[in-house]
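In: fold the following.
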Amino acid sequence: MSLIKRFERNNCGRDLIVGDVHGYFGRLQVAIDEVGFDPGRDRLFSVGDLVDRGPECDLALEWLAKPWFHAVRGNHEDMAIRWPNGNMDARNYVANGGGWNVSNPPELSREFAEAFAALPIAMELETERGLVGIVHADCPFSSWEQFVEVLETEQLSGALKKAVFEAAMWSRERISGHASLDDVAGVRAVVVGHTPVQRATSLGNVHYIDTGGWFPAHRPEGRFTLLDASTLRGATVSRLWEGA
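Out: The predicted structure is shown next:
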């Protein structure tokens, strides 16, 4: 299993990056349809958190099987990985949207856990304007090369692995103002989700794109942002699923 996955430049279409999905795949389909997504030419990359909270978490495996859809591991995938092994408290998991999986048969929970454990921690996209990195929460190093070097270390110690994984999937240090806001060196941009923002936001060259496409219907401010990896311009898609 590779902890980082690399993609060559897409010379025939667009590479779009979407924020947290949280079990709203029907809404995501509406969003990509609105921007004219072409599955024969375009690719869609996810910052993780495909599951929990929404009504269509069971579709995550179907989406991961699509040849044009690629995701990194988010903290909600992390919880799903830990659940079958008894390393996730049921009450805490349900409180964070995992009730769908708690009620799953054990063999199905294991199927989700195995699929999510196969997801990389980070992805790299080559674009005409430079390298773009994708990770769920944050790059826990001052340079992307350091991050990649650690992810590619075969004999990664348990303590270091735990620290890097937790930061990559769970950290809010940068956006909370408790970490440096300098650019992550060695990469044009790093794209993350994890922390909901009212609009796509940049801190240095780190782009936050979880704009709440998964928000419930009584919070109509939520939208999916589809960020073009080449231009770093985002299309915040209209809430065409109003009332869903």
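
In: every contact and neighbour count from this point should use C-alpha atoms.
Out: Noted.

In: buried ones in stretch 65-83?
Out: For stretch 65-83, burial by neighbour count (16 or more other CA atoms under 10 Å) applies to 68-83.

In: with stretch 185-205 instead?
Out: So, applying 16+ other CA under 10 Å, buried residues of stretch 185-205: 187-196, 199-200, 202, 205.

In: please enumerate the helices of this protein.
Out: For the chain, the helices defined by DSSP state H cover 25-34, 60-64, 75-82, 90-95, 99-102, 106-117, 144-151, 158-170.

In: so of these, which one's packed in deepest?
Out: Ranked by mean neighbour count, these are led by helix 75-82 with a mean of 22 (mean count of other CA atoms under 10 Å).

In: so how far is that one off the chain centroid?
Out: 12 Å (CA atoms, centre = their mean, to the nearest Å).

In: ok, and what's touching that helix?
Out: With contact meaning CA atoms under 8 Å, 6 or more residues apart in numbering, helix 75-82 is reached by 48-52, 88, 93, 98, 101, 109-110, 112-114, 116-117, 136, 169-170.

In: could you check the angle helix 106-117 makes with it?
Out: Between helix 75-82 and helix 106-117, the angle comes out at 130 degrees (axes from the mean of the first three to the mean of the last three CA atoms, to 10 degrees).

In: and the angle from helix 75-82 to helix 158-170?
Out: Using the same axes, to 10 degrees: helix 75-82 against helix 158-170 is 130 degrees.

In: adding distance to residue 128, write the helices of the chain out as TSV.
Out: Shown next, in TSV, are those (distance: least, CA to CA, whole Å):
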stretch	distance to residue 128
helix 25-34	22
helix 60-64	26
helix 75-82	30
helix 90-95	41
helix 99-102	40
helix 106-117	30
helix 144-151	18
helix 158-170	26
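
In: what about the strands in this structure?
Out: Counting by DSSP state E, the chain has strands at residues 4-7, 15-18, 43-46, 69-71, 122-127, 130-135, 189-192, 201-203, 206-208, 225-228, 234-236.

In: which stretch among those comes nearest residue 176?
Out: In terms of CA to CA, the element of those nearest to residue 176 is strand 201-203, at 10.8 Å.

In: quick one: contacts for residue 171?
Out: 137-138.

In: what's the separation between it and residue 32?
Out: Computed as CA to CA, to the nearest Å, the residue 171 to residue 32 distance reads 28 Å.

In: got the buried residues of stretch 185-205 as a markdown table, with distance to residue 141 columns?
Out: What follows is these, written out as a markdown table (distance: CA to CA, whole Å):
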| residue | distance to residue 141 |
| --- | --- |
| 187 | 12 |
| 188 | 15 |
| 189 | 14 |
| 190 | 12 |
| 191 | 14 |
| 192 | 14 |
| 193 | 17 |
| 194 | 18 |
| 195 | 19 |
| 196 | 22 |
| 199 | 25 |
| 200 | 22 |
| 202 | 17 |
| 205 | 13 |
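
In: this one next, for a side-by-side:
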Amino acid sequence: MNPVQHFSRNARGRDLAVGDVHGVFSKLRAALDSIKFDPSVDRLFGVGDLVDRGPESDQVLDWLAQPWFHSVRGNHEQMAIDFARGELPADLYVRNGGGWNVGNPQHVRAELADAFDSLPIAIEVETGNGLVGIVHADCPLQRWHDVHHALIGHNGESLQQCMLWSRDRFDQENREEVEGVRAVIVGHTPLIRYSSLGNTFYIDTGAWIARENRPFTILDLETLQPVHQPSRGLWP
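Out: Just a heads-up that it's a prediction; the model follows:
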């Protein structure tokens, strides 16, 4: 698995990023239909956490098989990997929404783990307005161009954990920009409205929280503006 996957500019259609899906793929499909997503020319990038919590997590392999859909690994994909390897207790996994997978036959758990293990930790997409990075939780490095070498270096596992789990930037309201990239798109932290700190954009608006019926945020990577359910950020 290459920890960073690079995509050239999409000259034919739109490049869009969507917040955490968490197993509500029908709702995502409806959102894509509402913005006239065209799979023949458009591409959709996920910020990870495609599974758990929602009722349709078992559709994830079908989505990952689509040539227009690409995603980084989230902490919930990592939990599925760890569970399949016997490194995560079933009760803890269930408490975090993994009950659907705990009930799967072993060969299905292994198939899911293999698919998730092939997902990159970071994605970078060329746009007409500059390079855009995508990770699940945070990029703690000052320079985006250090990400690849750092992930394969001797502290790579620690950095990967941070990129999958950290909320330090958000909790500290850290507005320092990540150099060498126009924006870094993340999920992981469910917010009422999409928001930004410096050039880090938070796009998990909790569409998977059924009781609140929140919308997906889908961001155009060229303009960094939402094309689905636009709303202002929490911070000016």
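
In: as a markdown table, the strands of the first structure with distance to residue 27 of the first structure would be great.
Out: What follows is those, written out as a markdown table (distance: least, CA to CA, whole Å):
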| stretch | distance to residue 27 of the first structure |
| --- | --- |
| strand 4-7 | 26 |
| strand 15-18 | 12 |
| strand 43-46 | 14 |
| strand 69-71 | 15 |
| strand 122-127 | 24 |
| strand 130-135 | 22 |
| strand 189-192 | 20 |
| strand 201-203 | 22 |
| strand 206-208 | 20 |
| strand 225-228 | 12 |
| strand 234-236 | 13 |
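
In: most tightly packed of these?
Out: Buried most deeply of the strands of the first structure, by mean count of other CA under 10 Å, is strand 189-192, with a mean of 27.

In: equivalent range in the second structure for it?
Out: The aligned range for strand 189-192 of the first structure in the second structure is 183-186, by TM-score structural alignment.

In: have a look at how far, on average, that stretch is from the first structure.
Out: In the superposition with the first structure, the aligned residues lie an average of 0.1 Å away from stretch 183-186 of the second structure, counting by mean CA distance after the TM-score superposition for the first structure.

In: and the contacts of that stretch?
Out: Applying CA under 8 Å, 6+ apart, the contact partners of stretch 183-186 of the second structure are 17, 19, 47, 131-139, 178, 199-204.

In: what's the answer for stretch 47-67 of the second structure, then?
Out: The contact list for stretch 47-67 of the second structure, computed with CA under 8 Å, 6+ apart, reads 17-26, 69-77, 96-100, 112, 115, 134-136, 185-188, 208.

In: equivalent analysis for stretch 214-221 of the second structure, please.
Out: Applying CA under 8 Å, 6+ apart, the contact partners of stretch 214-221 of the second structure are 14-19, 28, 31, 127, 132, 192, 194, 203-208, 225-230.

In: again with stretch 126-134 of the first structure
Out: Residues contacting stretch 126-134 of the first structure (CA under 8 Å, 6+ apart): 7-10, 47, 72, 122-125, 144, 187-192, 229-231.

In: that stretch: end-to-end distance?
Out: By CA to CA, the extent of stretch 126-134 of the first structure from end to end equals 11 Å.

In: for it, grab the matching residue range in the second structure.
Out: Using TM-score structural alignment, the residues of the second structure aligned to stretch 126-134 of the first structure are 126-134.

In: distance from the chain centre to the matching stretch, please.
Out: Its chain's C-alpha centre and that of stretch 126-134 of the second structure lie 16 Å apart, by CA atoms, centre = their mean.

In: repeat for stretch 218-227 of the second structure
Out: Offset of stretch 218-227 of the second structure from its chain centre (CA atoms, centre = their mean): 15 Å.

In: pull up the aligned stretch in the first structure for it.
Out: Mapped onto the first structure using TM-score structural alignment, stretch 218-227 of the second structure spans residues 226-235.

In: what's the distance between the residue nearest in space to the middle of the second structure and residue 109 of the second structure?
Out: Ranked by distance to the mean C-alpha position of the second structure (CA atoms, centre = their mean), the top residue is residue 47 at 1.1 Å. Separation of residue 47 of the second structure from residue 109 of the second structure (CA to CA) stands at 22 Å.

In: quick one: map residue 203 of the second structure onto the first structure.
Out: Mapped onto the first structure by TM-score structural alignment, residue 203 of the second structure lines up with residue 209.

In: residue contacts, its match?
Out: So residue 209 of the first structure contacts 18-19, 191-193, 196-197, 199-201, 225-227 (CA under 8 Å, 6+ apart).

In: can you redo those as JSON lines with distance to residue 38 of the first structure?
Out: Shown next, in JSON lines, are the contacts of residue 209 of the first structure (distance: CA to CA, whole Å):
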{"residue": "18", "distance to residue 38 of the first structure": "15"}
{"residue": "19", "distance to residue 38 of the first structure": "19"}
{"residue": "191", "distance to residue 38 of the first structure": "22"}
{"residue": "192", "distance to residue 38 of the first structure": "23"}
{"residue": "193", "distance to residue 38 of the first structure": "24"}
{"residue": "196", "distance to residue 38 of the first structure": "27"}
{"residue": "197", "distance to residue 38 of the first structure": "27"}
{"residue": "199", "distance to residue 38 of the first structure": "25"}
{"residue": "200", "distance to residue 38 of the first structure": "23"}
{"residue": "201", "distance to residue 38 of the first structure": "26"}
{"residue": "225", "distance to residue 38 of the first structure": "17"}
{"residue": "226", "distance to residue 38 of the first structure": "14"}
{"residue": "227", "distance to residue 38 of the first structure": "15"}
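
In: out of those residues, the closest to residue 36 of the first structure would be?
Out: residue 226 (11.6 Å).

In: before we move on, the earlier item: minimum distance to residue 105 of the first structure: which of the strands of the first structure has it?
Out: Across the strands of the first structure, closest to residue 105 of the first structure is strand 69-71 (CA to CA), at 24.6 Å.

In: the closest one vs the second structure, mean deviation?
Out: Here the mean offset of strand 69-71 of the first structure against the second structure after fitting is 0.2 Å, by mean CA distance after the TM-score superposition for the first structure.
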